[in-house]
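Novice: the following block contains a protein sequence and its predicted model.
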Amino acid sequence: ALALRALDRHGGSAVAVGDADLQEGAVAATSTTGVEVGPAGGAAAAAAWERAADLDGTVVLVVPNSGFKTADVLRSHLMGQGV
């Protein structure tokens, strides 16, 4: 609730992403940047890519975790896609 109030106060917005999208976001962000990104960072990346056409200038993503502890989740996701 605190984050949503801050977004509202400062004219920001939020984007909801599903599990598959955040997993794809984590995989794409990791392969693009070389930084191992976990699901929370994947959600940020997926939301940014979803809104890319509406964004102008530099976009900074906060990645609150690495993919180190969740590598099995992303590996399972990729295996499910035949990768």
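Specialist: All right, it came through fine.
Novice: CA atoms for contacts and neighbours, from now on please.
Specialist: OK.
Novice: which helix is the longest one in this protein?
Specialist: helix 19-33 (DSSP state H).
Novice: contacts for stretch 53-62, please.
Specialist: 41, 44-45, 48 (C-alpha atoms under 8 Å, 6 or more residues apart in numbering).
Novice: before we go on, here's another structure to hold up against the first:
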Amino acid sequence: VSDDDALESAVTAAQTAGVEVGPAGGVALAGAWELADEFDEDDTVVVVNTESGTKNADILRSHLMGQGV
């Protein structure tokens, strides 16, 4: 996945689920969302978030500022 997709996924997780996800966790989320059509509705998908979004808040903030948010 692209860096932008990973960062956008991290921001989306924070906004919609209240989960603080760092960029590495954003990669996992973006990958899962990219592959979502390949999963059946009864499949269990596990995404590992290896870091907190608060640790890298400056990276996420920079991403949002680049989008004009």
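Specialist: Yep, that arrived. Since we're looking at a predicted model, the values are computed, not measured.
Novice: got a TM-score for the two of them?
Specialist: Put the two chains on top of each other and the TM-score (TM-score structural alignment, normalised by the length of structure 2) is 0.89; 67 aligned residues with a C-alpha RMSD of 0.9 Å.
Novice: re earlier: of the contacts of stretch 53-62 of structure 1 - the most surrounded one?
Specialist: Ranked by neighbour count (other C-alpha atoms under 10 Å), the contacts of stretch 53-62 of structure 1 have Ala45 at the top, with 28 neighbours.
Novice: wait, it sits on Ala29?
Specialist: Yes. Using C-alpha atoms under 8 Å as the test, Ala45 of structure 1 is close enough to Ala29 to be in contact (6.6 Å).
Novice: how far apart are stretch 72-80 of structure 1 and its match in structure 2?
Specialist: Overlaying structure 2 shows stretch 72-80 of structure 1 at a mean distance of 0.6 Å from the equivalent residues (mean C-alpha distance after the TM-score superposition for structure 1).
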